[in-house]
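Novice: okay, here's the prediction I keep looking at, along with the sequence it came from:
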Amino acid sequence: MRLLSNLLTKFVQNGTLRLVAADGESHLFGGKRPGPVVTIRLHDPALHRKLFLNPELHAGEAYMNGTLTFEDGSNVGDFMYLFSLNRAGLGGHASQKLLRSVWRGLKRWHQANPIGVAAANARHHYDISTDLYRLFLDDGLNYSCAFFSDPEHDTLEDAQRNKLARITAKLRLQPGMTVAEIGSGWGSLAIHIAASTGVHVVAINVSPEQIGIARERAAEAGVADRVEFRELDYRALEGRFDRVVSVGMMEHVGIGNFDAYFSKIRDLLTDDGYAFVHCIGRMLPPGTTGPFIRKYIFPGAYVPSLSEVFASTERTALWVADMEVLRLHYYHTLRHWRARFAAHRDRAAALYDERFCRMWEYYLAAVEVGFLNGSNMVFQLLLSTRRDAVPIVRDFMLADAHAR
């Protein structure tokens, strides 16, 4: 317990952490500055050492396994909020500096995503029951950052419809055009584009579960003749398209594949076409994927810094014709997801089990505070091989978005 106490003394500066150790002894950390008061109880003495060595991984695992519990009205959301307010202090501890240096050395291996591995990583997350996702996503099954015109009053459905309309407006589609969507989820964007513009969309995905549902939804929407869903890795897609769309996909290509990703987008574009890329990013220098997220939620995933993104577009000779940064929109999206998951937790437990529910709670709480107090945001790019493929005045985006 001595090593863990040393770590927590330096870590918790904002708010207060009351820790009841496995022997029943109570320890108090922080209290110097305002913040939440959180009480946790450890039920396994091995956690004293594990939490010192790798707190970001083992705290999540202990909560999943029931060997870390909350008391005095505290919950996992409070715990992650406290963590987010003190994260800088954790990274400054000597043990964590060493751990992060190891992670940096291994990150290209962690994010290696050759074709077969990429498909397996995607299915790890997306081929669980769609009934689970229906418990917390909007009615369109959009599993990416929404756009809140009014965070206080917009419903999740409102915000996701806003997002689809804004993306479609940025594409400036005309009759007869073709669109390729890389990583199409359950098909909402492809269906919206086809229904609102009449263009033909080829949407690819490596998740059979998602593709099957997307095809059903396209038929129900009456656009099955305009949207073609293919089970395909993006590197295998052939042809040339007026627009290429990628929403929530770049995070999964792997840090060693950014150049191949942007090169593929470039090769898929017609001479006067352009691409839309929507991706989670970080406002800090390049980092690593958190160990809990990497192990249990998104294996192979990596959130790039903007310096990594633009270095790759430079190497692949793509114009960044437009960029927009969405800062708190994903926080508000996740706030809705976490509330909906909590409201339907009993149904999630019936689908899987209690351990799965705790894993999902920890994941949603962790990423929510990452967008509130951490370095995460979402960026949207328009990319082209020609400097004039995108209009030089961006007013068209807003006008078209309101029209849709």
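Specialist: That came through fine.

Novice: C-alpha only now, for contacts and for neighbours.
Specialist: OK.

Novice: determine the number of other residues adjacent to residue 313.
Specialist: 20 (other CA atoms under 10 Å).

Novice: that one belongs to a helix?
Specialist: Yes - counting by DSSP: H, G, I helix; E, B strand; the rest coil, residue 313 is part of a helix.

Novice: for the stretch 101-250 of the chain, just list every one of the strands.
Specialist: Using DSSP state E, counting those that start in this stretch, the strands of the stretch 101-250 of the chain run over 178-182, 200-205, 227-231, 241-247.

Novice: so which of these gets nearest residue 89?
Specialist: strand 241-247 (33.5 Å; CA to CA).

Novice: returning to that earlier point: closest to residue 101 out of the strands of the stretch 101-250 of the chain?
Specialist: Nearest of those (CA to CA): strand 241-247, 30.6 Å.

Novice: these two touch, right, residue 381 and residue 326?
Specialist: No - using CA atoms under 8 Å, residue 381 is not in contact with residue 326, being 11.4 Å away.

Novice: please compare the first structure with the one that follows:
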Amino acid sequence: MLLARLLSPALTAGALDIVGADGRRHRVGVGTPSLTLRLHDKALHRDLVVNPRLRFGEAYMEGRLSIEGGSIYDFLALLCAGPENVQGVLGRLRETLSPALRLAQQNNPLRRSRRNIAHHYDLSRAFFELFLDRDLQYSCAYFTAPGVGLDEAQEAKKRHIAAKLLLQPGMRVLDIGCGWGGMALYLARMTGAQVTGITLSAEQLAVARERAALAGLSGRVRFERRDYREMEGRFDRIVSVGMFEHVGVPHYRAFFAKLRDLLAEDGVALLHSIGRSEGPGSTNPWFRKYIFPGGYSPALSEVIPAVEKAGLWNTDIEILRLHYAETLRHWRERFAARREDARALYDERFCRMWEFYLAGAEISFRYQGHMVFQMQLARSLGAVPLVRDYMHRTETALTDAVPPPLRTGRTIGANNA
């Protein structure tokens, strides 16, 4: 079997049985396999060789293949955890594309951006409540110690970002890509800031506005369905968490130029984004088609030149390595525990799509060079202190602070076990 021969170099620490649609069994690797990949469709023998990075995920979604003896995560980990990563065997994480085609895939004008965001983020709140934390944080958490739970780690992420923003009561804050409003509400409640949150998702906007009203914060936090390119005015602070992945390399110079225009002279911005440690690449075709159309996780070598050309000071960069792998592990396990609820909301194919997404995303952070970077930016050389110990002091103060009580009402994320 050609597929078995292609996968063989990746299995240097383990073994796998592949059972073809004709019932023949092929062993790959060394030792006794714990997993079996079973193909149920003869066409897969060709499809998985010609275009494995797209067709494997599609076949899993459609039930045309199955994993026996473990989960889809176990299978992907077996192929990717060894020194000869399966992506090296199948052409690396990058596709063989011309630079022009790669940039075309990341071209996200406003109309396309709205469509791309709706594709993923306009799924129902009830669905995301199945596996996210209480605050519906859909980005990398910050695990300060072994054994920390997801809710605590997401609170720590918000504290960590708030500390880097050097907030004071009454400051005007713009949250670009505000999601369901958790970060904006946290900053307003804990620091007394006046926050404007913007999103392109109609579903997220409705939830964020509801949450602000329930928390009694509508006077200090407002949410709008707008793109960053449509914003005007000046803000003391700008924060963007998990949105930059949707901008696209062709728009980086315009994004940072707009960021500079929106920042006050002594303003500070904090950008939190997925990145890649191995240089520029391209988005996995299955992820691009089914999960994040138009999405791309950049290398810092693609981001920093755009920051420089915008005339911004890069005052701090922090790399979060395995934090997102741990976040995704929590999401994957929570999703598995509530899988039947997800199936009731959508269908079996949808559940298998999300299983593959969560497993594949976790693998990319554990074994394939993905990471998260937090980049602190300023217009002025003296906008932030010269040493970083202010971050620790502020995080400690926020940890010890007693937040103002929320109004009684429905708690978002209360369904989470």
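Specialist: Perfect, thanks for sending it. Predicted model, so just to flag it, every value in this text is computed and none were measured.

Novice: can you calculate the TM-score here?
Specialist: Once superposed, the chains reach a TM-score of 0.95 (TM-score structural alignment, normalised by the length of structure 1), with 398 aligned residues with a CA RMSD of 1.8 Å.

Novice: sorry, back to before: including distance to residue 373 of structure 1, could the strands of the stretch 101-250 of structure 1 go into TSV?
Specialist: Formatted as TSV, the strands of the stretch 101-250 of structure 1 follow (distance: least, CA to CA, whole Å):
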stretch	distance to residue 373 of structure 1
strand 178-182	30
strand 200-205	32
strand 227-231	37
strand 241-247	23
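
Novice: nearest to residue 396 of structure 1, out of those strands?
Specialist: When those are ranked by proximity to residue 396 of structure 1 (CA to CA), strand 241-247 comes first, at 16.4 Å.

Novice: matching residues in structure 2 for the helix or strand following that closest one?
Specialist: Tracing the chain C-terminally past strand 241-247 of structure 1 and defining elements by DSSP states H and E, one meets helix 258-268 next. Under TM-score structural alignment, helix 258-268 of structure 1 corresponds to residues 252-262 of structure 2.

Novice: what of stretch 233-248 of structure 1?
Specialist: So stretch 233-248 of structure 1 sits over residues 227-242 in structure 2, by TM-score structural alignment.

Novice: could you list the residues in contact with the matching stretch?
Specialist: 110, 138-139, 165, 167, 171-178, 198-200, 255, 258-259, 261-264, 266-274 (CA atoms under 8 Å, 6 or more residues apart in numbering).

Novice: please repeat the previous calculation with a cut-off of 7 Å.
Specialist: 139, 165, 171-177, 198-200, 262-264, 267-273 (CA atoms under 7 Å, 6 or more residues apart in numbering).

Novice: tell me where the stretch 201-350 of structure 1 has helices.
Specialist: 208-220, 258-268, 291-292, 306-315, 329-343, 345-351 (DSSP state H, counting those that start in this stretch).

Novice: closest to residue 96 of structure 1 out of these?
Specialist: Here helix 291-292 is closest among the helices of the stretch 201-350 of structure 1 (CA to CA), at 12.6 Å.

Novice: helices and strands around the closest one, which ones?
Specialist: helix 55-65 (3 or more CA pairs under 7 Å, 6 or more residues apart in numbering; DSSP states H and E).

Novice: the helix it packs on vs structure 2, mean deviation?
Specialist: Helix 55-65 of structure 1 differs from its equivalent in structure 2 by a mean of 0.8 Å after superposition (mean CA distance after the TM-score superposition for structure 1).

Novice: residue 139 of structure 1 maps to what in structure 2?
Specialist: The alignment partner of residue 139 of structure 1 in structure 2, by TM-score structural alignment, is residue 134.

Novice: can you tell me how far that match is from residue 327 of structure 2?
Specialist: 14 Å (CA to CA, to the nearest Å).

Novice: now render the helices of the stretch 201-350 of structure 1 as CSV, adding distance to residue 198 of structure 1.
Specialist: CSV is the format used below for those (distance: least, CA to CA, whole Å):
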stretch, distance to residue 198 of structure 1
helix 208-220, 13
helix 258-268, 20
helix 291-292, 42
helix 306-315, 30
helix 329-343, 29
helix 345-351, 38
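
Novice: between those helices, which one is closest to residue 39 of structure 1.
Specialist: Comparing the helices of the stretch 201-350 of structure 1 by CA to CA, helix 329-343 comes nearest, at 20.2 Å.
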